[in-house]
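Visitor: Need a 3D model of the following:
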Amino acid sequence: MARSALALLVVGAVASPGSAAAAAKPLPQQWWFTSWGVEDRLWTSSRGQGVTVAVIDTGVQASLPDLNGAVLPGMDAESGSGDGRTDVDRTESNGHGTAMASLIAAQGRGTGLLGVAPNAKILPVVAQSKPAYAKGIRFAADRGAKVISLSQALPGACPADLQEAVTYALGKDAVVVAGAGNDGNGSNSSMSPANCAGVVAVGAVDAQFRPWVKSQRQSYVTVAAPGVQTSAILRDGKVSFGSGTSDATALTSAAVALIRAKFPNMSNREVVQQVIGSAMDVGPSGRDPQTGFGFIRPYRVFNGTVPKNGANPVFEAYDRQAKNAQKTEEPSGGGGPKGGADMASVIVLVAWVVVGAVIALVMLFVLMRRRKKGRPAPLGPVPGATPSFGAPYPQQGQMPPGPGPQGQGPGPQGYPPQGYPQQPPQQGPPQGPPQGGYAPQTHMDIPQQPRTQQDIPQQPRTQQDIPQQPPPRQ
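Guide: Okay, here's the model as predicted:
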């Protein structure tokens, strides 16, 4: 009842999306606003203005009051038609892409729910398969998206075309974020696109910064973000409560949008390093496979307390992948296996030319001597007889004796597929909650600052503000 009154008050007070976002307050159950200090630590200098966030998902219901004016024309990477501004999700999720977009840029004009980056623009892309993910990532990069958010994925290694699309987006200065996965307490599969090199993989934690039980346990997990008992808007305009790394991914993407708006000259590589360096260790000591380097704290990036020379395992892994891919594509030089074989062939050919010339000279000498004696010159060896000189003639179709061409050695080895041993990829759209995740192979423990009251993210105002048993978001 109070929430409806708040929504009516907001709608009556403001008319434009920008002013609505500025006047509205987050709903009480949006506990991450308190934990991150969004209103007093982030919004004082950035609301995501000038930044486009691509949401590669099921499309976004752009006609909703809460998203009015925030959604740009996008694309449907599955059908090739449409602009992505209609959510095609007809599953139990009832609008997964819309929910993710609302966590990022909701205006608070219908339900009262606000996104973390309400002044950012959403670029919607419909994609439910790995080939479509690749198309969507390239499309988003070409449209200037500085953040590409993928709150879904499929089991299996990162395929070549998807890795190439991520590489393309990184070359366009985008930050690519994907969910770690939602079956950590089950099959715990490796997920792509989050296991592609260069992707920030996100796990989920609750309001007490405890890892979500279903969050993937994989070495590719980079950081963790709010993803338990979260509220979002579905395609029918209603607020839904749920949990998942999908939500954690969208909220991380929104935080990155705030950083990119605040620091427009900071490269994607620097942004990722700062996000990792801001993390608070919330799991086992040091980096762990469920929360990575820990719970991200974007306000530490804003206040300049994150070292600028910290480790960046996401881009270190990407650099290794790119280097190996380049080696695979380089042609063999003249001194390599192919060049050695060609040289051997030339030497053999020259040798046989010399031998043939010697034989011709000898035969000419014999012919001239026999002419002097009045006998006919031989036309060749007599069948079955041993030639008068040299080695036996080669038979028809045989190679001459002597050293043959050198065999060609194996070429440069291809770069192994990203990810870890897993089950074969499923066909068709993903079943169950969309999910995803990537694996930097280095280890780094972020030195922690003293846990002062000011530095530790705050918990929600009251326990009653959080739904106790929300239905899972599918």
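
Visitor: drop to CA atoms for contacts and neighbour counts, all remaining ones
Guide: Noted.

Visitor: Okay, strands next: where are they in the stretch 151-300 of the chain?
Guide: 154-155, 175-179, 191-192, 200-205, 223-226, 230-233, 239-242 (DSSP state E, counting those that start in this stretch).

Visitor: The second one packs against which elements?
Guide: Translated: strand 175-179. Judged by 3 or more Cα pairs under 8 Å, 6 or more residues apart in numbering; DSSP states H and E, the packing partners of strand 175-179 are strand 147-150, helix 160-171, strand 200-205, helix 245-262, helix 268-277.

Visitor: Give me the contact list for it.
Guide: 146-153, 166, 169-170, 193-194, 198-203, 245-246, 248-249, 252-253, 268, 271-272, 435-437 (Cα atoms under 8 Å, 6 or more residues apart in numbering).

Visitor: mind checking how far it is from the chain centre?
Guide: Offset of strand 175-179 from its chain centre (Cα atoms, centre = their mean, to the nearest Å): 6 Å.

Visitor: same thing with the longest one?
Guide: In terms of Cα atoms, centre = their mean, the gap separating the centre of strand 200-205 from the centre of its chain is 13 Å.

Visitor: Next, the structure of the following sequence, for comparison with the previous one:
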Amino acid sequence: MSLALVTGGVLVAPAPASADTVRGLQWYLDSLRIPQAHKITKGQGVTVAVVDTGVDASHPALAGRVLRGAGFGSGAGSDGRRDADTETGHGTGMAGLVAGIGGSDGVQLGIAPEARILPVATGGPENVSSAVAAEGVRWAVDNGADVVNISSRATGRSPELVEAVEYAVARDVVVVAPAGNTVQGDVGIGQPANIPGVIAVTGTGRDGKFHSGSTFGPEAVLAGPIEDIIAPVPPVVIDIGYGVATGTSSTAAIVSGIVALVRARYPDLDAANVVNRLIRTASDLGPEGRDDRYGFGAVDPVAALTASVPSVQQHPLVAADGGGPGPDGAGPEKTDDSEPWLTVGVTNRTGAMIQVALCLLIPIALLVLVVVLLRRESRRKKAAAPIPPGFGNSGRPGGPPTVPYGPPGGGYGPPPGHPMWQPQPGPPQSPPSTPYPGQMPLSPPAEGGPGERETPGDHRPPTGSGGR
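Guide: Model (predicted):
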């Protein structure tokens, strides 16, 4: 299976008007409040691998930012610091969006200008085999990448690429990939974006709404700017060194830069909690909760850098049913403070509703059990209670007593002077055999019947029935 670059459209040079400086065309920086985010961090100490066509390390926007990388497939033998794409300069553009150094209106400012770029060249603009891309991802993980940006897409399923992503996730690396572009004929979200554990990125326009140029699907995780994104390119592509395009590959690079900011701001957070922080602080623009277009919402860098976010034990994007291992080799488990959409295997609202319903049924069943046991205990106590005055030893209201109620004035029967206290003819009556006047022990009911006598302690409510 091969992967195609998610280019999204033909690059065009920015207009020469004085107001259209490089910084002036970076509208998304203000939309995302990147200047405010840069007061907190600029991504220092974080390495972002760009698995693409290579990166032109000589571009002014990337001066001193590009490490020595590696090449695979048709890019084998290179160190990744030359862009093999002479048509669009795709790899250079992605690197510039992540880590452009800025400094003047004529130089691209990246989302994380102090991050380092680790270039992984997989060939030119032609389709790249998934096996080559997988090899590049593994190499990046083994050579210090904290974030891996893969701006390519495939329609099939590649076991090699799935294993490479699992390899990255299990080793504390965040993987970002674009959803796809409708202009290229893409439908739905393909690999690698749809692999569990990957931040699948869809696109929003200047108006902040979902852009028709982006594909979508249930695997969507975050949304970010897609429309008219300016990025650096080699001079061989456009002589002024910059081009503008619309595509989710640019969106993925922007989100990769935001991931770098979060990793720099919170160096002790593992990849699972970095992803958790991003999805927890995203702006929910679509239907409540996760949806096919915005995922968990539009990415919000400032909120991700400043909000108080509960931690999770395992990766929130990795399913427990074969979707890939979490940081400790297992799927995610719901924490006490996690949302339904952060629980095991839940990728849509229906799954979350089913899980919530199951959680509610358990305490309801326990409550019913407690009520039944309490009612049985109540019936048992009534059956074992002493017969009240006036019932006699017959056990029936108004029934004649078979033994005297007790001494006159004792409070158990008729007052003194009542005819029953007069001497009666016949042989003297035997004293009562009961341990106390006016009552006899109840015979235990038939075995198994209602009100069956039970030993103390029977049918007690079960303990607790109340209710990286």
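
Visitor: Start from the N-terminal end of structure 1 and give the helices.
Guide: Using DSSP state H, the helices of structure 1 run over 2-13, 17-23, 32-36, 96-105, 130-142, 160-171, 245-262, 268-277, 298-302, 313-329, 337-373.

Visitor: And the last one, what's buried?
Guide: Think helix 337-373 of structure 1. Neighbour-count burial for helix 337-373 of structure 1, counted by 16 or more other Cα atoms under 10 Å, picks out 337-338, 340-341, 348, 363, 367.

Visitor: now the fourth one
Guide: Judged by neighbour count (16+ other Cα under 10 Å), helix 96-105 of structure 1 contains these buried residues: 96-105.

Visitor: could I get those residues as TSV with distance to R235 of structure 1?
Guide: Shown next, in TSV, are the buried residues of helix 96-105 of structure 1 (distance: Cα to Cα, whole Å):
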residue	distance to R235 of structure 1
H96	8
G97	8
T98	6
A99	8
M100	11
A101	11
S102	10
L103	13
I104	15
A105	15
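
Visitor: coming back round to it: so which of the helices and strands packed on strand 175-179 of structure 1 is the most packed in?
Guide: strand 200-205 (a mean of 35; mean count of other Cα atoms under 10 Å).

Visitor: Other residues contacting that strand?
Guide: Looking at what lies outside strand 200-205 of structure 1 - Cα under 8 Å, 6+ apart - the contacts are 175-181, 194-195, 211-212, 215-216, 220-228, 244-245, 247-249, 252, 272, 290-292, 295, 314, 436-439.

Visitor: Which stretch of structure 1 lines up against stretch 254-263 of structure 2?
Guide: Under TM-score structural alignment, the match for stretch 254-263 of structure 2 in structure 1 covers residues 251-260.

Visitor: Once aligned, what mean separation remains between that stretch and structure 2?
Guide: Superposed on structure 2, stretch 251-260 of structure 1 shows a mean distance of 0.3 Å to its aligned residues (mean Cα distance after the TM-score superposition for structure 1).

Visitor: what's next to that stretch, contact-wise?
Guide: Outside stretch 251-260 of structure 1, the residues that reach it (Cα under 8 Å, 6+ apart) are 42, 46-49, 51-53, 103-105, 115-117, 120, 146-149, 177, 202, 225-226, 266, 271, 275, 298, 301-302.

Visitor: so what corresponds to G179 of structure 1 in structure 2?
Guide: Checking TM-score structural alignment: G179 of structure 1 goes with P178.

Visitor: give me the number of residues near G304 of structure 1?
Guide: 11 (other Cα atoms under 10 Å).

Visitor: Aligned to it, what sits in structure 2?
Guide: Mapped onto structure 2 by TM-score structural alignment, G304 of structure 1 lines up with A307.

Visitor: Pretty sure that match sits against T281.
Guide: Yes - contact criterion Cα atoms under 8 Å: A307 of structure 2 and T281 qualify, at 7.3 Å.

Visitor: returning to what we had before: nearest to K372 of structure 1, out of the strands of the stretch 151-300 of structure 1?
Guide: Nearest of the strands of the stretch 151-300 of structure 1 to K372 of structure 1, taken as Cα to Cα: strand 191-192 at 87.7 Å.

Visitor: quick one on the thing from earlier: to L162 of structure 1, which of the strands of the stretch 151-300 of structure 1 lies closest?
Guide: Per Cα to Cα, nearest to L162 of structure 1 of the strands of the stretch 151-300 of structure 1: strand 191-192, 8.6 Å.

Visitor: What mean distance separates the closest one from the matching residues in structure 2?
Guide: In the superposition with structure 2, the average deviation recorded for strand 191-192 of structure 1 is 1.1 Å (mean Cα distance after the TM-score superposition for structure 1).

Visitor: Remind me what that strand packs against, helices and strands.
Guide: In terms of contacts (3+ Cα pairs under 8 Å, 6+ apart), strand 191-192 of structure 1 is packed against strand 154-155.

Visitor: Mean per-residue distance, the strand it packs on versus structure 2.
Guide: Strand 154-155 of structure 1 versus its aligned partner: 1.5 Å mean (mean Cα distance after the TM-score superposition for structure 1).

Visitor: what's that strand packed up against?
Guide: Counting by 3+ Cα pairs under 8 Å, 6+ apart, strand 154-155 of structure 1 packs on strand 191-192.

Visitor: In structure 1, which residue is most central in space?
Guide: V199 (3.9 Å; Cα atoms, centre = their mean).

Visitor: The closest residue in space to that residue that isn't next to it in sequence: neighbour count?
Guide: Counting by Cα to Cα, 6 or more residues apart in numbering, V199 of structure 1 lies nearest to V176, which is 5.2 Å off, once chain neighbours are set aside. Residues lying near V176 of structure 1 (other Cα under 10 Å) number 29.

Visitor: Could you check how far the match of G304 of structure 1 is from N276 of structure 2?
Guide: Using Cα to Cα, to the nearest Å, A307 of structure 2 is found at 12 Å from N276 of structure 2.

Visitor: likewise Y28 of structure 2?
Guide: Applying Cα to Cα to Y28 of structure 2 and N276 of structure 2 gives a distance of 23 Å.

Visitor: Same question for E135 of structure 2.
Guide: 27 Å.

Visitor: ok, now E163 of structure 2?
Guide: Applying Cα to Cα, the value for E163 of structure 2 to N276 of structure 2 is 22 Å.

Visitor: Kindly report the same for D284 of structure 2.
Guide: From D284 of structure 2 to N276 of structure 2 the distance is 15 Å (Cα to Cα).

Visitor: just G80 of structure 2 next, same as before
Guide: 31 Å.
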